[in-house]
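In: Just the structure for this:
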Amino acid sequence: MSERPERTNTLFVQSLAKGLGLLEAFADRPGPLTLNELASICDMDRSAVQRMAHTLVALGYLERGANGKAFLPGKKILERTFDYLRSVPLLERATPLIVDLQKESGERVELSLFDDLTIIFALRRQTKRQTYTTTLIGRRLATIHTASGRAVMSHMSDEQVDDILARSTSQPLTRKAVTDHDQIRALVRQCRTDGYAVAAEESMLGEINLASAILDHEGRPIAAIDISGSLADWSIDDFARRFAPLLMSGTKALSGKPGLS
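Out: Next comes the predicted model:
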């Protein structure tokens, strides 16, 4: 397999990418990782991993585990998360709206940022029944398998939608996830008509998600807000009837403002 174009660019610093790769190793393996595990995950020489890990520990981006032999992400990473969150005007403007939506709906409300083949959660307001991982920012989900992603795709051309579908290789999170590309295209078209997307039990069994996209001042989709509820409490139609107008009012209030992206 050939390398991606940006990695063959003369400006691309391979050693820096490898160092960041050590931090990314924890994405699929939460918990302490030994040097041997890091070397295996990152496909790097153990001595190189040892030097990079030592440097990252010295800088605070890695910390040693309780036994002193393994490594964990360091607290310094949280500082960079803070730096990012305060640098995005959309998140500052959206926060009070997300809070109000959660209070009014009584359901989980989230804002996710569009990042090509994935969406990434940047603001999350949960209810008491949520699991720990559903309250954390920074989680990525596949654009094609989420209501938020399809809401974003509904503001794209058919050619752009086809491009995302062609390049997506992610695995569905549940057995209920829609994977057929023609069905996904149909759901995107339905969202264009309705103004919101629906996903039932595609991210979590027993859960329904409604989402509507946020557009920048040029009409490009950059993010989405979704409201999530339990199918034990709501039918799909009742949930959409109750919360879709509230959701679309919120995304409309945020859309079209300069300096959002």
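In: only C-alpha atoms for contact and neighbour calcs from this point on.
Out: Noted.
In: out of everything not next to it in sequence, what's closest to the residue nearest the centre of the chain?
Out: Computing the C-alpha centroid of the chain and ranking residues by C-alpha atoms, centre = their mean puts Ile120 first, at 1.6 Å. Of all residues not flanking Ile120 in the chain, Arg140 sits nearest, at 4.4 Å (C-alpha to C-alpha, 6 or more residues apart in numbering).
In: Please give the structure of this sequence too, so both can be compared:
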Amino acid sequence: MSPRKQSADAGDSTSQEATGQVIATVERAMDVLMHFADTPTTTLGVTEIADALGMSKGVVHRVLASLRGKQLIQLDPVSRRYSLGVGAMRLGLSYLDRLEIRRIVAPELALLSQRTDETATLSLRTGWTRVYSDQVTPEREVIMSVSLGVPYPLHSGGSSKAFLAFLSKQEIEEYLVQARRDPPTGHTIDDVGRLRKELEEIRLRGWTQSFAERMSGAASVATPVLDHLGRPAAVISVCGPLERFREEVDDCVSALLDSARRLSAQMGWVEREGREH
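Out: I've put the predicted structure just below:
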């Protein structure tokens, strides 16, 4: 082999080794960052990180120093513990700013309608009301169809109550005290005591149902899509004619919750044990 060829081979080997080291360093940095995101505590020490990720403390120190340089991690000079920095916040906010809820939800609505053979809807909140912003209807003779853009109060119907039940306690009480609660149908609950109790049950169960509450002859099940703070960014529902829907509730709820879990994950929600929505 010529000296020139040997030199080229050696150079290639060195380049590949350097590339591998860079990739390994980046992967370790990403592992450390994601460990902060996945850990319930807000601060971590070097030993904790090293033990959890199977790294040496020296490696963790070097990774943290690099991340601090980009403000992704910050160090408390008193406790000598680390936490996520403003750079991590900027990344997260940048991602959230680019979320287009209707575009994100559209494929799941289509899948939900296909799985249930009923109408799947998306609702967005507008103050003390909410509106349907999208729907996918099934290919069958008798279907339910909703009116897009029409405001409905937050205590009437499944999608409305799925929003209201997952607001903060302060917001719920403010709504119950201040908002008008004119009942659209005879099945709508407008008594404050009964409504407050039902909202607590909905929050514990994770979904709500409606039988002729908003519109006579219609039924639905609904659940919120949670954002990274656990707040309802949107609500999805499955609805159909009342008599037919009674026999489909269990299957519809199962499909609905599957879709909501996937969508909430895309919105940044991470459910942790002992953490309330």
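In: if we can go back for a sec, translate the residue nearest to Ile120 of the first structure into the numbering of the second structure.
Out: Using TM-score structural alignment, the equivalent of Arg140 of the first structure in the second structure is Pro151.
In: ok, now Leu205 of the first structure?
Out: The alignment partner of Leu205 of the first structure in the second structure, by TM-score structural alignment, is Ser216.
In: tell me the SS of Leu229 of the second structure?
Out: Using DSSP: H, G, I helix; E, B strand; the rest coil, the secondary structure recorded for Leu229 of the second structure is coil.
In: How many residues are close by it?
Out: Residues contacting Leu229 of the second structure under the criterion other C-alpha atoms under 10 Å number 12.
In: Mind checking what secondary structure the residue nearest to the centre of the first structure has?
Out: Three-state assignment for Ile120 of the first structure (three-state DSSP): strand.
In: burial count for Ala142 of the first structure?
Out: Around Ala142 of the first structure there are 22 residues (other C-alpha under 10 Å).
In: Okay, the closest residue to Thr121 of the second structure other than its chain neighbours and Arg103 of the second structure: tell me how far apart.
Out: Among residues not flanking Thr121 of the second structure along the chain, Gln135 sits closest, at 4.2 Å (C-alpha to C-alpha, 6+ apart). Distance, Gln135 of the second structure to Arg103 of the second structure, using C-alpha to C-alpha, to the nearest Å: 12 Å.
In: Would you mind telling me which of those two has the busier surroundings?
Out: More crowded of Gln135 of the second structure and Arg103, by other C-alpha under 10 Å: Gln135, with 21 against 9.
In: isn't that one right up against Thr119?
Out: Yes: counting by C-alpha atoms under 8 Å, Gln135 of the second structure does reach Thr119; the two are 6.9 Å apart.
In: Please enumerate the shared neighbours of these two.
Out: Common contacts of Gln135 of the second structure and Thr119 (C-alpha atoms under 8 Å, 6 or more residues apart in numbering): Ser145.
In: How many residues are close by Arg90 of the second structure?
Out: 13.
In: for the one 3 residues further on, same thing?
Out: For Leu93 of the second structure, the neighbour count with other C-alpha under 10 Å is 11.
In: helix or strand for it, which one?
Out: Leu93 of the second structure is part of helix 86-97, with elements assigned from DSSP states H and E.
In: So what's the gap between that helix and the chain middle?
Out: Chain-centre distance of helix 86-97 of the second structure: 16 Å, with C-alpha atoms, centre = their mean, to the nearest Å.
In: and after it, which helix or strand comes next?
Out: Where DSSP H and E defines the elements, the next helix or strand beyond helix 86-97 of the second structure is helix 101-116.
In: Where does that next one end up in the first structure?
Out: Under TM-score structural alignment, the match for helix 101-116 of the second structure is residues 90-105.
In: neighbours around the counterpart of Val188 of the first structure in the second structure, how many?
Out: With TM-score structural alignment as the criterion, the equivalent of Val188 of the first structure in the second structure is Leu199. Neighbourhood size, Leu199 of the second structure [other C-alpha under 10 Å]: 20.
In: Leu199 of the second structure and Leu263 of the second structure: what is the separation?
Out: Per C-alpha to C-alpha, Leu199 of the second structure is found 22 Å from Leu263 of the second structure.
In: pretty sure the match of Arg140 of the first structure is touching Val131, no?
Out: Yes: at 4.8 Å, Pro151 of the second structure counts as touching Val131 under the criterion of C-alpha under 8 Å.
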